[in-house]
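K.L.:
Just the structure for this:
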Amino acid sequence: MSTTAESGTAGAATTQARMSRREVLQALSGLMLGIFVSILAATVVSNALPVIIADLNGSQSIYTWVVTAELLAMTASVPLWGKLADLVSQKLLVQLSLALFVAGSLLAGFSQDTGTLIVARVIQGLGAGGLTALVQIVMAAMIPPRELGRYAGVFGAVFAVATVAGPLIGGVIVDTSWLGWRWCFFMGAPFALVAIVLLQKTLKLTQVRRGGVHIDWLGALLITAGVSTLLIWVTLAGNEFDWASGTTALMVGGAVVLLALAVLVESRSPEPVIPLDIFRNRTVTLTTLASALVGIAMFGGTVFLSQYFQISLGYSPTEAGLLSLPMIAGLLVSSTVAGALITKTGTWKRFLVAGGVLMTVGFGLLATIDAQTSIWVLGAYMVVLGVGVGLLMQNLVLAAQNDVPARELGSATSVLSFFRSLGGTVGVSVLGAVLASRVAGDLSVLGGGAAEGGTTVPDVSSLPPEIAGLVQDAYGNATAELFLIATPLAALALLVVLFIKEKPLKTTSGAERLAEEQAQLPLAH
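P.N.:
Take a look at the predicted model:
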């Protein structure tokens, strides 16, 4: 009886899974708006953060924490969202992610201190974690790998518009006295609510549910606790306590024990949150490692660019948003063109290799900047970096999704997203600590108000000219050092990519493949 029902479900999925281009675009509209909101929230804050932190009397470590808190929550929750996708309606989960995002945005907008702001960013991060995992899982279920490149232009356009619009809108908001920085958070809520309604109307995904699936809550708890402990240590070490200290030993030791227990629990669970046997697949292992390295280099290297534009070069938040356009333009063009060519030719590895080369070169060039660097030179360097990142990020996911059984699509996608976010969180935390330490060291010899620039994000316009120049140089040199650290990480990502074996792209969607796999299960017995 159950076998018949299962076969019927599989057949239904097979007949309904293949969607027309128009149906796919309609279904993607709500998903893309959700991604737009998520990216907008992250980028709208980037140019406003110096103003927000100064207004709330926060320090450089708080500046890093406001970014890290969202990344940490997103990272820790991605595997759980991926597993929930096996149990609950994926449409419902995406809508829940957006609802969490709205709640976090409103709380952030009403924050009166940095503590509340960080909590709000955690809630936003939980919502972003759901969107990060689920949007790619849903896309893989609807669209065959060979056709995914065709829609990369849509995704790339949404990503680019949100990334460009965010800093510009954030800059305008903080530069407009009658609005204030709180609207940087409030403005995302209406978009998220519209996305929820749009998803309800347009996303009609046929799902083939797997019987007997459950969540390994103990494994999820251990993974979250272990990763969080490690990342909190990375963020606080060097500021709140020494890198070599008893606190470090306690936190690192605790994280190692928690993660070791997580591995033990996951290895014995019939439905682990992160299936360990998925790493037996060479493509998944290599793309996961490359994604982590890209995350470290990309997030860690670029999140402080806005601070560099405003403090080191003296531009306003709005101008800082405009200065990010070259990198976004490079990303948009490269991801769109590469996606179209991949769909046309069916080959993809050359784009990963080219992306690794250009990302490494881009970081190497940006490692030469200082407080006197021309904006035209900066723009050229950022174009190189943007093109490299555009060729790498989505195509790593495509390579992994193409090489796993349909039943592991959710796991493979969420694992890649998890490690990319983990890399980004580590990158922001470690490089943020490096920047704070370098700035503090450069300014410590000055004493007085300038020395405070090492611990408190300074308002350069309020400093005496001679002190302002020293602060600008300190931030310029420290930012260049971050890119110098990111360069070998990007080179290592390139090395990993070289070992990925290119395989032909499949021409059936994830839903169709899953139906076929399940239809064959009774024959196996």
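
K.L.:
Only C-alpha atoms from now on, for both contacts and neighbour counts.
P.N.:
OK.

K.L.:
which residue is nearest the centroid of this structure?
P.N.:
Central residue of the chain (CA atoms, centre = their mean): S421, 5.1 Å from the mean position.

K.L.:
So for the one helix or strand that one maps to, what gets flagged as buried?
P.N.:
S421 is part of helix 409-443, with elements assigned from DSSP states H and E. Going by neighbour count (16 or more other CA atoms under 10 Å), the buried part of helix 409-443 is 409-440, 442-443.

K.L.:
Quick check: the residue lying closest to R209 once chain neighbours are set aside vs V138, distance?
P.N.:
Spatial nearest neighbour of R209, chain neighbours left out: D86 (6.8 Å); criterion: CA to CA, 6 or more residues apart in numbering. Remark: distance between D86 and V138 (CA to CA, to the nearest Å) = 12 Å.

K.L.:
ok, these two, which is more surrounded?
P.N.:
Using other CA atoms under 10 Å, the more surrounded residue of D86 and V138 is V138, with 24 against 20.

K.L.:
correct me, but T487 touches F363?
P.N.:
Yes - applying CA atoms under 8 Å, one finds T487 in contact with F363, separated by 5.2 Å.

K.L.:
ok, for L498, nearest residue in space, not its chain neighbours?
P.N.:
Nearest residue to L498 in three dimensions, chain neighbours excluded: V353, at 6.6 Å (CA to CA, 6+ apart).

K.L.:
Next: W181.
P.N.:
V174 (5.0 Å).

K.L.:
Let's compare: structure for the following, please.
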Amino acid sequence: MATPAPTTGVPEDEPGRGGKHAASAHSSAPAMTRRQIMEALSGLLLGMFVAILSSTIVSAALPKIINDLGGGQSAYTWVVTASLLTMTASTPLWGKLADLTSKKLLVQLSLVIFVLASAGAGLAQSSGMLIGFRAIQGLGMGGLTALAQIILAAMIAPRERGRYNGLLGAVFAVATVGGPLLGGVITDAEALGWRWCFYVAVPFAVVALIVLQKTLHLPVVKRAGVKIDWLGALVFTASVSVLLIWVSLAGKNYDWLSVQTYVMVPAALVLGLLFVLVESRAKEPIVPLRLFRNRTITLASLASLFVGVAMFGATVFLIQYFQLARGKSPTVSGLMTIPMIGGLFLSSTVSGWIITRTGRWKSWLSAGGVLLTAGLGLLGTMAYDTPYWRVAVFMALLGLGIGMMMQNLVLCTQNQVDMRDLGTASSVVAFFRSLGGAIGVSALGAILAERITHYTREGFAELGRQPQQGSGGTSGIPDLSKLPGPVRGVIESAYGDGIADIYLYATPLALVGLLLVLFIKEVPLKTRSAMEDDPTKPSMVEAEYGSPGGWPDASAGPAEQPNRETSRLDVGQATEAPADATSQLATVGAAPNGAGPNGATPREAPSWAPLPDAAGAPAAQKAQTARAEQSPAATAVSAAAASIDPSAGTGLHGTVRDPGGAALDHATVTLISLDGRQLGRCLAHADGSYVLDAPGPGSYVLIAAADGHQPQASTAAVGDGYVHHDILLTGSSGIVGTVLGAVDAKPVAEAMVVVTDIRGEVLATKKTGEDGEFGFSDLVAGTYTFAVNAPGYRPHARPIEIGEHGTTQLEVALQPGARVSGTIRGGADQHPLPDARVTLIDAAGNVTATATTDEDGCYAFTDLAAGQYSVIASGYPPVASALTVQGHGVDGYDVELSHPEE
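P.N.:
Have a look, this model is predicted:
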């Protein structure tokens, strides 16, 4: 097995490094320790805390903010929808950028955008200005949402990711609980006011930026020629914006069936189809359509869409319920949402830890869908005067469901994609969740405005008076403290019933999400992180070269490759030789024999070089064939690998050894391109050293083989100069043997022989021939379990140790399986008894076997070990007798049954 290919990753705070420095660093990225992970996550979690706090701190104050700025229910909805819309559109862009550049820089940038927008929102003088700054806030929130999951996935194996997802859930819960409480206190404090809800996050953000700079260090990539899909993002934003504007205004500014509807709905659909067309042709689409060939990604994305509708749409209006339906202050209303946040905190943390232990996540997703649906349905039954303890239970169920689904939908998706798609796939799920939230908040907000208007009119009709301006409905957010008692009762009842209605509307959507989750196939979580699996994939590597031909085209193949082992290291500018390589190499090839790479004695032409034919013209195909068929003398490598001058060319050098450290001379080492073309071949020297030339910087496949050893293939990244790449070949061992009968020593034909590893995985099976012989080859040295089973014989198993070389001889003696048979008789005439129950018990009192007699009263037990047994027959009063079984067993052991009176 070859040592891991040289990693070219560099720390993010040293972006200038790469090239030869990067190429010289071998071995893949080791697993990070828990302390390193926690240090790296500290700044990220603090940044997430600041963003969530800045968002939730406003929720408790939002009714008062909209009232002070003169907005109505529509403005209330759009303050939330604007940030969700821009977050949705930007999340895939952040994910794509994370695959192309520094994740730390992106996290810091998104945090700065979020906090500056928050400060701007604090200066807002109108609801329109507030909505604009909230839209900018959504850009930063999209980055933090996407990058948190991407960075977590880059550092931590999927199997271990559950516990850290639990930490994210805990931070989310604390900030979500603390936000409304802090916002309520600030809003209720006369010395501060609601504007400080936006300013308070600034100092926390400064600390988060400093901590991120000091603690977060990840490899990054820079790939030449990559384009961001700005057109796709623009078309998507336009499509969703038209749809949301229509939803929010229909029923108020114009009828649902009107000219505006006939224009805006088709326009949104056309823009949506245009978005799909743009994405299908974009070089780097924000939503790669090929990902949806993967069933898990498709179902998880659709489930996230419906979960987002239910989750955002339901939780956004809880604060309105407590303040406008129950008349509570901002501080108290924040306290009253704690059951939901507590449920979210509990379920996300506990499910994360248990998923880490078991590797199983499907049951948690399914249970989360059930609880989410039940919580929404039950909240749909409440009114303004429903006892709080009932509302608290309903909210707790809702929180439990959200906590189980939100992070785990991303987790199951990350477990199904290659490292190159990790950022994009994670963002796709978050994209659909945010899209569902934007649609849900806007649509449910429009429904809420219509229901409040309806219930307000009904309430005032019962009072015999007309609705007042500012007393509810679409005209504005009411200030309950300024309303007369009867009017206040109507408004509270209208908001209580209206908000309950939108939960009923959201319930079927949550149910659809649950049904989609049930169809997701569970794949056990991987136990290696992205950096361990492939530390040099484009999303994890920075090098000063471009991509060798780039990654495969989006349409090149299916996205579902969860267990792919082969990795690629994209470092070089191209995998082909330069256009003028022929003339250059002709000169090099004319150098005297014995040439070396240090310039003192020119070297022979590189192994990949096209050589001139007899007429002097280049003939690439002849050169490749001739190079591959050169004699060992011509291709054997000099042991002077230490004299290689990195500036004299590009290639690989190293040694080929066995697990004991011994050099494998005359091992064949072959260099091929990623598309399967042979570029060079050589034989290792007596000390195991080899040197192979490469046509230029890039990623290659190195194949090594030697007699008596398992061949190995590995990827290798070549930069400027020669990269050191050692190869380890394990021995090829085998097992041969014979299966005999222990009594007669005769060969046992057709015996099944099975070899398993120490984990119980079956490695090989074979049946013995007529002579009882069997054989297995190409086994790696190690400990195995050897098992044999044959009809009429007792199964046999034993551990075996296979050495590095040679064949292990085995002779297996199978003990015959003893047999006990007979007839059960009963009655005065001792006739055979059918369907009598016969039980065989060993000397220790354990039931060895049971049988039921046939129509002739016969029974039989086979494959028994020698020893003392008891036979118990029932049907008549039980009769017990003792017998001794030896050799081939006992035949004709009859048992008579009778009743005492016979």
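
K.L.:
Now check the residue nearest to the centre of the first structure against the second structure: what is it aligned to?
P.N.:
Counting by TM-score structural alignment, S421 of the first structure corresponds to S434 in the second structure.

K.L.:
is it true that that match touches L85?
P.N.:
Yes - S434 of the second structure lies in contact with L85 (CA under 8 Å); the separation is 7.3 Å.

K.L.:
Overlap in contacts, the two.
P.N.:
Common neighbours of S434 of the second structure and L85 are not found (criterion: CA atoms under 8 Å, 6 or more residues apart in numbering).

K.L.:
In the second structure, what residue corresponds to L498 of the first structure?
P.N.:
Residue pairing (TM-score structural alignment): L498 of the first structure is matched to L518 of the second structure.

K.L.:
any idea how far that match is from T808 of the second structure?
P.N.:
L518 of the second structure sits 49 Å away from T808 of the second structure, going by CA to CA.

K.L.:
re the thing from before, T75 is in contact with the residue nearest to the centre of the first structure, correct?
P.N.:
Yes - if you go by CA under 8 Å, S421 of the first structure and T75 touch, sitting 5.1 Å apart.

K.L.:
Just give me the match in the second structure for V158 of the first structure.
P.N.:
Looks like V158 of the first structure aligns to V171 there (TM-score structural alignment).

K.L.:
wouldn't its match be in contact with A51 here?
P.N.:
No - the pair V171 of the second structure / A51 is not scored as a contact, 10.8 Å apart, by CA under 8 Å.

K.L.:
Between the two, which has more neighbouring residues?
P.N.:
Neighbours were counted for V171 of the second structure and for A51 using other CA under 10 Å; A51 has more, 26 against 20.

K.L.:
Using the three-state scheme, assign that one.
P.N.:
Under DSSP: H, G, I helix; E, B strand; the rest coil, the three-state class of A51 of the second structure is helix.

K.L.:
and the alignment partner in the first structure of it, what does it touch?
P.N.:
Aligned counterpart of A51 of the second structure in the first structure: S38 (TM-score structural alignment). Listed by CA under 8 Å, 6+ apart, the contact set of S38 of the first structure reads F101, A128, L131.

K.L.:
who's in contact with the second one?
P.N.:
Remark: with contacts taken as CA under 8 Å, 6+ apart, A128 of the first structure is in contact with S38, M74, S97, L98, F101.

K.L.:
Among these, which ones are in helices?
P.N.:
Mapping those onto helices (DSSP state H) picks out S38, M74, S97, L98, F101.

K.L.:
which position in the second structure aligns with the fourth one?
P.N.:
Under the alignment (TM-score structural alignment), L98 of the first structure pairs with L111 in the second structure.
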